[in-house]
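1. the sequence isn't on hand, but the structure is:
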C-alpha cells in the first residue's frame, strides 16, 4: 500500500461520514428497532391477557389450566415472530445484507439436513397435539417418560416439569408418549388400618366411621366422607380394614396421611393399639409328650 492509499484510508477512518452517518446512525437504527420490538412484545402480551380475561366473561369458557397453557404458548409465538422480524430488519436495512439469497440458501440447506431434523419436526408436531388435545396443562401434576412432577411450561419443542424435590426436567415433546395426569380428576385415598385379632371388627369399624365422618368438615382436601370397604386381608397377628376417600386432585396422598393420623389417635385412646409381631418358640429339650394333655385316671 503506497502513501496515497494510506492517506485515503486514514482520511476515511477519521471522517465524520464514517462515524456519524454510518456507525452512529446504524447503531441508532439498531437500538430503535430493538426498542420497538420490545414495545410490540409488551403491548402484544397485554392484549393477549385482556383477550383471555374477556373470554372468562363470554359464553365460551375454558378451564384455568388450559387458559394458562394457551396464553403462554401464544406469548412465546409472538415473541419469536417479533424478534425474528427485528433481526431481518437489522440485517437488511442497517447492515445491508441481502436476506433473499440467505433465505434461499437456508431453504437448500434445510432440504439437505431435513432427514437429520426429523426428531425436531416430531417434537413440534407432538407439542401441537399435546396442547390442542389438552393432554395436560401448565400446573398439572403428571407422570411421563419416567419423570413425575408439576408442569411448568409447554413449548413447541419441549416440556418443562419440576419434581416435588425441586429438580427441573426438560423433555422433548416427541418423548411424551404416555401420560398419567393426576390433576384431571379427583383423587382416591386408599388406607389400610391394622387391627389386632383381640379387638372386635364391628367395634373397630364403628370407631373408624366416627372419626371419618368429621374429616370433610375439618380438612378441605377430603371431598366426601371416607368409606370402609371391609376386612381386606388376614395377617399373622392382625386383620386389615381398608378405607377409601375421595379427595381433591393431587391430594390423594395427603388425604391418606390425614386419615392415618386421625384414626390412629382415636384407636389408641379407645384401647386399640398397633398390633405387634408374634413369635412362637419351641425348646429342643422338650420331651415329645410335653405338649400332650394329661390322660384321665380310671379306677
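-> Nice, thanks for sending it over. All of these numbers come straight from a predicted model, not from anything done at the bench.

2. only C-alpha atoms from now on, for both contacts and neighbour counts.
-> Noted.

3. what separates residue 210 from residue 262, distance-wise?
-> Per C-alpha to C-alpha, to the nearest Å, residue 210 is found 11 Å from residue 262.

4. and residue 230, that's in a strand?
-> Yes. Under DSSP: H, G, I helix; E, B strand; the rest coil, residue 230 falls within a strand.

5. ranges for the helices of this structure?
-> In the chain, the segments counted as helices under DSSP state H are 3-13, 16, 25-57, 64-89, 99-113, 118-132, 201-212, 215-218, 252-269.

6. can I get those in CSV including distance to residue 165?
-> As requested, the helices of the chain are exported to CSV (distance: least, C-alpha to C-alpha, whole Å):
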stretch, distance to residue 165
helix 3-13, 59
helix 16, 60
helix 25-57, 31
helix 64-89, 22
helix 99-113, 39
helix 118-132, 25
helix 201-212, 31
helix 215-218, 28
helix 252-269, 16
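
7. between those helices, which one is closest to residue 238.
-> Closest approach to residue 238 among the helices of the chain (C-alpha to C-alpha): helix 201-212, 10.8 Å.

8. so which bits of the closest one are buried?
-> 201, 204-205, 208-209, 211-212 (16 or more other C-alpha atoms under 10 Å).

9. just the angle between it and helix 252-269, please?
-> Using axes from the mean of the first three to the mean of the last three C-alpha atoms, to 10 degrees, the inter-axis angle of helix 201-212 relative to helix 252-269 is 120 degrees.

10. want to compare, so here's the second one:
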C-alpha cells in the first residue's frame, strides 16, 4: 500500500525532483499519523461538551484528505491523456505543450487551494477561536497573497515547459564517428540562445513573484530593491572580469558568432561547441576533453561550420602522366560524386583540377578543389581520393 502510494505520487511528474521524492516517501506516514490524530479527536469529542463540532470537523477532514488527492491525480491524469492524444493527432507544438501544462497546474492547484480553504474554515473556529467575520477578513487578505503566488507558479510552469519544448534535444556525449560532422544537426540561432534566455526569464519571473508576494504581505520592498541595487553595483566593481564575460557573451550571441554543435577555433583552443552559458562556453575537443572558455577571454574566433567550405588538396602523378587526361578523369570523378545519391547533396561546387601546383624530382603535383557543406568536407575528400 505504501509503495503504491509512493509510485502514484512519483508518476505525477516525468522527472520527479527531490521535493516530490520526499513527499512520496513521507505520504504514507502522514496519512497514518493524520488518521490516528483524527481518531483521537473523534474519541475525545464524545466526552466533551459541544464535541459534535469537533467530531464533524474530524470526519470531514478525514474525507477531504482522501478525496482531494484522488481528484487531483484524476484531473491531472485526464489532462495528461488529453494532451497526449492531441499530440498524437495534431503534433505537439511548444505553445500547446506549455498551455496544457499550465492548465494542468492551474486545475490541480485550484483544487488543492479549495480543499485547504475548506479545512481552514473547519478548524479556524475550533483551534484559534476565530469568528466568521474574522475568518472572512483574514481569508481576503490571504487570498490576495495566494493569487499572486499561484499566478507566478503557473507562469513558471508555462515558461519552463515552453523553453524545454523549444530547446534542441541534447545528443549523447561520447566519441563520434569521423564522418559525423558537427554541422549535421546544428540547431537554429534561437535554439542556441534559448538555454541562456530560459534561465534569465525564469529567474526574473521568480524574483518578481517573490517581490509582489512580499509587498502583499506588508513588507516594504523599497529598501530591498535599494539593497540589491547597491549589491549589484558592488559586484560589478569587484568582479569586472565577470561583467566583461557577460557583456562579451551578449554581443557574441547578438552577432550569431557560433551555435551549439558548430566547430570553432578561438586561437588557443578549438572544438565543437557543446554548451553555452551566460558567461562562458564549453568546447568538446576531438579527443574528448571539454574546454570551458569565458567569453571575455576570446579575442578572435573562427567558425568552421558555417555555410560552406572550399577544400584544396594535392595529388602526385608520374612525370609521364598526361595532364590533360588527368584533368578529364578528375572531371569524371567529380560528376560521378555529384550524381551519387549519398554524396551529391553535400556538394556546392564539384570537384575539379586547378592546375599544376609543383614539379618535383619524383612527381608532378596537381591541385584539386571542391566546395561542400563543412560537416562533410573531409568525407568527400576521402571519397574523391578513393575514386581517382
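-> Thanks, I have it. Only a predicted model underlies this, so the values are computations on that prediction, with no experimental measurement involved.

11. what TM-score do we get after superposing?
-> After superposition, the two chains reach a TM-score (TM-score structural alignment, normalised by the length of structure 1) of 0.61; 227 aligned residues with a C-alpha RMSD of 3.9 Å.

12. looking at the helices of structure 1, spot the one closest to residue 148 of structure 1.
-> That would be helix 252-269 among the helices of structure 1, by C-alpha to C-alpha, at 14.3 Å.

13. just the buried positions in that closest one, please.
-> 252, 255-256, 258-259, 263-264, 266-267.

14. one step back: between the helices of structure 1, which one is nearest to residue 227 of structure 1?
-> Among the helices of structure 1, helix 201-212 sits nearest to residue 227 of structure 1 (C-alpha to C-alpha), with 7.7 Å.

15. centre of the chain to the closest one, how far?
-> 38 Å (C-alpha atoms, centre = their mean, to the nearest Å).

16. mean shift between it and structure 2?
-> Compared with structure 2 after the fit, helix 201-212 of structure 1 shows a mean deviation of 2.2 Å (mean C-alpha distance after the TM-score superposition for structure 1).

17. so which bit of structure 2 is that helix matched to?
-> On structure 2, the counterpart of helix 201-212 of structure 1 by TM-score structural alignment is residues 323-334.

18. distance check, the residue nearest the centre of structure 2 against residue 139 of structure 2.
-> The centre of structure 2 sits closest to residue 164, judged by C-alpha atoms, centre = their mean, with a distance of 4.1 Å. Computed as C-alpha to C-alpha, the residue 164 of structure 2 to residue 139 of structure 2 distance reads 36 Å.

19. re earlier: quick one: which of the buried residues of helix 201-212 of structure 1 is nearest residue 130 of structure 1?
-> For those, the nearest to residue 130 of structure 1 is residue 212 (39.2 Å; C-alpha to C-alpha).

20. roughly how far does that closest one sit from residue 127 of structure 1?
-> 43 Å.

21. and residue 229 of structure 1, what pairs with it in structure 2?
-> In structure 2, residue 229 of structure 1 lands on residue 354 (TM-score structural alignment).

22. burial measure for its match, as a count.
-> Residues lying near residue 354 of structure 2 (other C-alpha atoms under 10 Å) number 14.

23. ok, now which ones touch residue 75 of structure 1?
-> Counting by C-alpha atoms under 8 Å, 6 or more residues apart in numbering, residue 75 of structure 1 touches 44-45, 48.

24. apply 10 Å and report the result again.
-> Contacts for residue 75 of structure 1 (C-alpha atoms under 10 Å, 6 or more residues apart in numbering) come out as 41-42, 44-46, 48-49, 81.

25. of those, grab the buried ones for PyMOL.
-> Here is the PyMOL selection string for the buried members of the contacts of residue 75 of structure 1, based on 16+ other C-alpha under 10 Å:
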select buried, resi 41+44+45+48+49
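
26. can the contacts of residue 75 of structure 1 go into CSV with extra columns for distance to residue 148 of structure 1?
-> Below are these laid out as CSV (distance: C-alpha to C-alpha, whole Å):
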residue, distance to residue 148 of structure 1
41, 33
42, 33
44, 34
45, 31
46, 33
48, 31
49, 30
81, 32
